[in-house]
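>>> With the sequence up front, the predicted model follows.
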Amino acid sequence: MEKLMPYMAKFAFGLSMIMFVVGGVLALVALYNHF
């Protein structure tokens, strides 16, 4: 399990970054469609 910790940390960080990017894109699309 300890060997997997760095991998899990990278995976969690990557997933959070992807979610952040997806959220930003969805927000931009929502704003674009609103106007």
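Looks like it arrived, so ask away.
>>> all contacts plus neighbour counts: C-alpha atoms, from now on.
Fine.
>>> Identify each buried residue in the host helix or strand of Phe13, please.
According to DSSP states H and E, Phe13 maps onto helix 5-34. Within helix 5-34, no residue counts as buried by 16 or more other C-alpha atoms under 10 Å.
>>> another one to put next to it:
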Amino acid sequence: MEELKVQLDTSDKIYLTLCSAILISILFIATIKKV
């Protein structure tokens, strides 16, 4: 059970990191297009 929990925590962190990267990329591109 503990190992499974660790795997879930790790996947959640990866998922959050990917979402953050995508949001930053969208904001970055939007800023460039405005300028």
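Perfect, I can see it now. It should be emphasised that the depicted structure is a prediction, and the values quoted were computed from it without experimental measurement.
>>> What does the TM-score come to for these two?
After superposition, the two chains reach a TM-score (TM-score structural alignment, normalised by the length of the first structure) of 0.86; 33 aligned residues with a C-alpha RMSD of 0.8 Å.
>>> related to what we said a few turns ago, give me the range in the second structure that the helix holding Phe13 of the first structure lines up against.
With TM-score structural alignment applied, helix 5-34 of the first structure matches the range 3-32 in the second structure.
>>> what's the mean distance for the matching stretch versus the first structure?
In the superposition with the first structure, the average deviation recorded for stretch 3-32 of the second structure is 0.3 Å (mean C-alpha distance after the TM-score superposition for the first structure).
>>> How far away from the center of its chain is that stretch?
Offset of stretch 3-32 of the second structure from its chain centre (C-alpha atoms, centre = their mean, to the nearest Å): 1 Å.
>>> Contacts made by stretch 18-27 of the first structure with the rest, please.
Residues from elsewhere that reach stretch 18-27 of the first structure (C-alpha atoms under 8 Å, 6 or more residues apart in numbering): none.
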